[in-house]
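Trainee: pasting the structure only:
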């Protein structure tokens, strides 16, 4: 982080140097609506095997392409930094969380000013840019005084939403409309609905002669689990059969739709339950009731979000821009076990068929739905089908730039830029192969690399590596590290080189509270500035 936090008119003028001539007002450039949800598992959506009723997201899926091997960083704000910059999160200053600025290059607690956001680039290329929802890219010490990292200071023309990563759906904080703090909410306020309403409002007021980029960042279904009572009650019945039956049903639907191989069998992950995964029938009636209530609430939260996405789609049709709009949908990480035993059993269903949870680099933590749909049906080459190409959240920015015919800048804030690690997924969307490459992961010392069908992974840096052959073991059940020690060493060396280059080291092992307290004592100034 440098003193050049605020994006001044000088900085914006420098961006104009790489703006593509003639983009403004050119309706041939597509509108792009990028939708991100929060803490939703791989199999929750109907179009990925779930029993949650998501007809509007399913509509996007059946008319577009679904990715079966799309990966994220495993955690909220790191994924958002990668999404906004097309770079691994540590390079963008967001290697951990927004809770504290550690004054280390990879761990500044907010998005770096060294690299442009997707909104800044598209704005310089003639796009009107809007954001509604969760930001989670500003260090918490700067919530009261803007420091250059707020959405409208990082390329968005209009913004409504909460800067932080958590809070109540009825009283989130801090909520901003552009740069104005909102502290009063109506009695019927519900955050998911407010995010939808703002997005729809932005579309309706959007100048018809400009291409539009909208980032719709839902908080749902992140904890706390909160939804209107009548919506929760409408979901309860389907969860009374318990997670064992539902998990098998999800898996069977995944096989039927071609998301996973027909010959695969449902894995029963035991390690995550200390070697003994409990059967539904082993729970007490009180535990079963708690799980049913939590799962029904979680489903209701997703369904309310889906209703809102339907409203956004309808707004583009009312505006007359639907046919020239591209929709992208994804989740920032897998479902979470935060909340204890019942929450873990819930996440075990949500992440079917994958192992582990949010914040870890196993498949359950880093695997997410990814859907890309053109409003114009003739452009959906893989309509209703899956792309099996390995891809990563760092690829979303370059994909959007290529769709918009926008070039990544050669310099930003008077600094030369090298190209992003992310690569455009347009070839995969058009049913072409992507070039082979390695993908890297790290969060809270959980580490992984995917390389040529192999995955090296560990839950934290004090534990040994596991070696997984993803071509035969996509659910990470069989550790082959002892059989192929040379492969382990080669992949570990690759991962270490990447970690050195991207400012991952040194590792920090302090628990959350101790970590925050330690760095605040070292650096009392937590404003995001030197």
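Mentor: Right, received. Where do you want to start? Note that the coordinates shown come from a computational prediction; the quantities given were computed from them, not determined experimentally. Numbers count the residues shown, from 1 in each chain.

Trainee: use CA for all of it now, contacts and neighbours both
Mentor: OK.

Trainee: All the helices of the protein, residue numbers only.
Mentor: 9-15, 55-63, 76-85, 118-124, 191-205, 229-236, 243-257, 285-319, 341-350, 363-366, 396-403, 426-429, 485-501, 512-522 (DSSP state H).

Trainee: Would you reformat these as TSV and include mean neighbour count and distance to residue 446?
Mentor: Output for the helices of the chain, formatted as TSV (neighbours: other C-alpha atoms under 10 Å; distance: least, C-alpha to C-alpha, whole Å):
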stretch	mean neighbour count	distance to residue 446
helix 9-15	14	37
helix 55-63	20	31
helix 76-85	27	13
helix 118-124	25	28
helix 191-205	20	31
helix 229-236	15	35
helix 243-257	19	26
helix 285-319	20	27
helix 341-350	22	18
helix 363-366	29	10
helix 396-403	21	23
helix 426-429	19	29
helix 485-501	15	12
helix 512-522	13	15
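
Trainee: Next one for the comparison:
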């Protein structure tokens, strides 16, 4: 006969065993980290053709999945709204930018209550949530900030980009920690600081018995050109050979990597002869500073990935990396007396955008491929089959929200806080990682400031503001060089019909906005 003491010990051990199983089951869900960078061109990573040193991101791509034809929404605020909500930006309330003042709900300039963020959705499914970096989807009122839209903790700036050294001399970008304004010291650099707070969260602030969702939104490499001297020094001589040599070298590498067509030329360059550039050293230094900013990003992502390994959570943490739009054409220098790259510098890299976007045409805010295409890297050792997989099928920034829900085994709610939600426009791209082909008839749509596009299958209809429509077959002509609009009227009319129906359904207005 079992004694009372032994009996109670058995009961206690059984309870502890059940509890352990329960805790283990709770912690089986993967952690999810989404990393968004600002104004980075398609070819600015080593794994997409660059000479810039990005070993950590290249390693993530070689161990995980690289989506070579992932689409964003062509500019900061729209891309962020679509990423966070899984909806086209008009449905989320940010049809243009967060500074837009309009009575139209599609252009109100902050996330609306008919949308739910990834953080809000995952928080209701047992996740803890953290954000670091640039918000830029509503900053004027406190209730629009990240910690009122599902994030338990927030470090960064509710406003836009352009903040590197503190304080910014050119942009009003206060830094906050959970609503309290901070006063960083002279050593502060945003790329480092946003990472350091993310690492501190992972090490010290999270409940280690629960999964977490982290949104890390850097401002780099958006202008102004400001970087740390030790990073600039790595590239001082690299770009003195000029635009064309670098662009051709990137394209050659892309062909070797298998992400550019071996039998097609790149799009036509926009720059002239390097020998006609008046101050070559100054022009080369612009790109050197830009490269330093990308290099610093990679260093910090390396620190983040090392932290995951140190915490023994790297195997079951999903990390996604992408850019909010293509490279930016801005070419001014408002501080010609300042040293390029310093905290006193308010300059952009101008013509080099065409190198960053190799091999594509156009740039940020436009809907040709150079404005909307980004590499997306996905790293998840326990959840992805194969290593170094490349996926060339298209996917869209609205797909990130449903993909996160899919990974977390969570459902998109019909309503939230007594508000009926608009449906998702995106869909999970996890089937693509398992070799399941996407719906070939799926339509993708874009519009920003009158620039417009629609893609179905290999066909894409696109136009610049107030310009005629152009038609391309992206399978045969991925760099949009051979306009087929006159020879294929049926394809043009079918795509245009789809675009008009979509624009009407989502409240897309003519540009410039009248109300």
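Mentor: Thanks, I have it. Because the structure is predicted, anything quoted here is derived from the model rather than measured.

Trainee: I'd like to know which of the helices of structure 1 is closest to residue 327 of structure 1.
Mentor: helix 55-63 (7.6 Å; C-alpha to C-alpha).

Trainee: now that closest one and helix 285-319, what's the angle there?
Mentor: 70 degrees (axes from the mean of the first three to the mean of the last three C-alpha atoms, to 10 degrees).

Trainee: Please tell me how far stretch 108-119 of structure 2 is from the chain's geometric centre.
Mentor: 18 Å (C-alpha atoms, centre = their mean, to the nearest Å).

Trainee: How about residues contacting it?
Mentor: With contact meaning C-alpha atoms under 8 Å, 6 or more residues apart in numbering, stretch 108-119 of structure 2 is reached by 81, 84-85, 87, 91-102, 129, 137-139, 144, 149-151, 213, 401, 404-405, 416, 419-422.

Trainee: Quick check: end-to-end length of it?
Mentor: End-to-end distance for stretch 108-119 of structure 2, by C-alpha to C-alpha, to the nearest Å: 21 Å.

Trainee: Chain neighbours aside, what residue packs nearest to the aligned partner of residue 421 of structure 1 in structure 2?
Mentor: Matched across to structure 2, residue 421 of structure 1 falls on residue 425, judged by TM-score structural alignment. With C-alpha to C-alpha, 6 or more residues apart in numbering as the criterion, residue 425 of structure 2 has its nearest non-adjacent residue at 4.8 Å, and that residue is residue 87.

Trainee: just residue 290 of structure 1 next, same as before
Mentor: residue 342 (7.2 Å).

Trainee: isn't the one you found right up against residue 287?
Mentor: Yes: Residue 342 of structure 1 is within contact range of residue 287, at 7.3 Å (criterion: C-alpha atoms under 8 Å).

Trainee: so what's residue 463 of structure 2 up against?
Mentor: With C-alpha under 8 Å, 6+ apart, residue 463 of structure 2 has these contacts: 367, 368, 451, 452, 453, 469, 470.

Trainee: Dump the residues you listed into JSON lines; add neighbour count and distance to residue 327 of structure 2 as well.
Mentor: Listed next are those as JSON lines, based on neighbours: other C-alpha atoms under 10 Å; distance: C-alpha to C-alpha, whole Å:
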{"residue": "367", "neighbour count": "32", "distance to residue 327 of structure 2": "12"}
{"residue": "368", "neighbour count": "27", "distance to residue 327 of structure 2": "12"}
{"residue": "451", "neighbour count": "20", "distance to residue 327 of structure 2": "16"}
{"residue": "452", "neighbour count": "22", "distance to residue 327 of structure 2": "18"}
{"residue": "453", "neighbour count": "25", "distance to residue 327 of structure 2": "18"}
{"residue": "469", "neighbour count": "16", "distance to residue 327 of structure 2": "23"}
{"residue": "470", "neighbour count": "20", "distance to residue 327 of structure 2": "22"}
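
Trainee: quick one, what contacts the residue nearest to residue 290 of structure 1?
Mentor: 287, 290, 291.

Trainee: Relative to residue 72 of structure 1, which of those is nearest.
Mentor: residue 291 (27.0 Å).

Trainee: and the closest one, what pairs with it in structure 2?
Mentor: Per TM-score structural alignment, residue 291 of structure 1 is aligned with residue 283.

Trainee: same deal with residue 375 of structure 1?
Mentor: By TM-score structural alignment, residue 375 of structure 1 lines up with residue 381.

Trainee: give the contact list for the residue lying closest to its match once chain neighbours are set aside.
Mentor: With sequence-adjacent residues excluded and distances taken as C-alpha to C-alpha, 6+ apart, residue 381 of structure 2 is closest to residue 315, at 5.0 Å. Applying C-alpha under 8 Å, 6+ apart, we find residue 315 of structure 2 in contact with 309, 380, 381, 382.

Trainee: Thought residue 62 was touching the third one, still the case?
Mentor: No: taking C-alpha under 8 Å as the contact criterion, residue 381 of structure 2 and residue 62 are not neighbours in contact, 11.3 Å apart.
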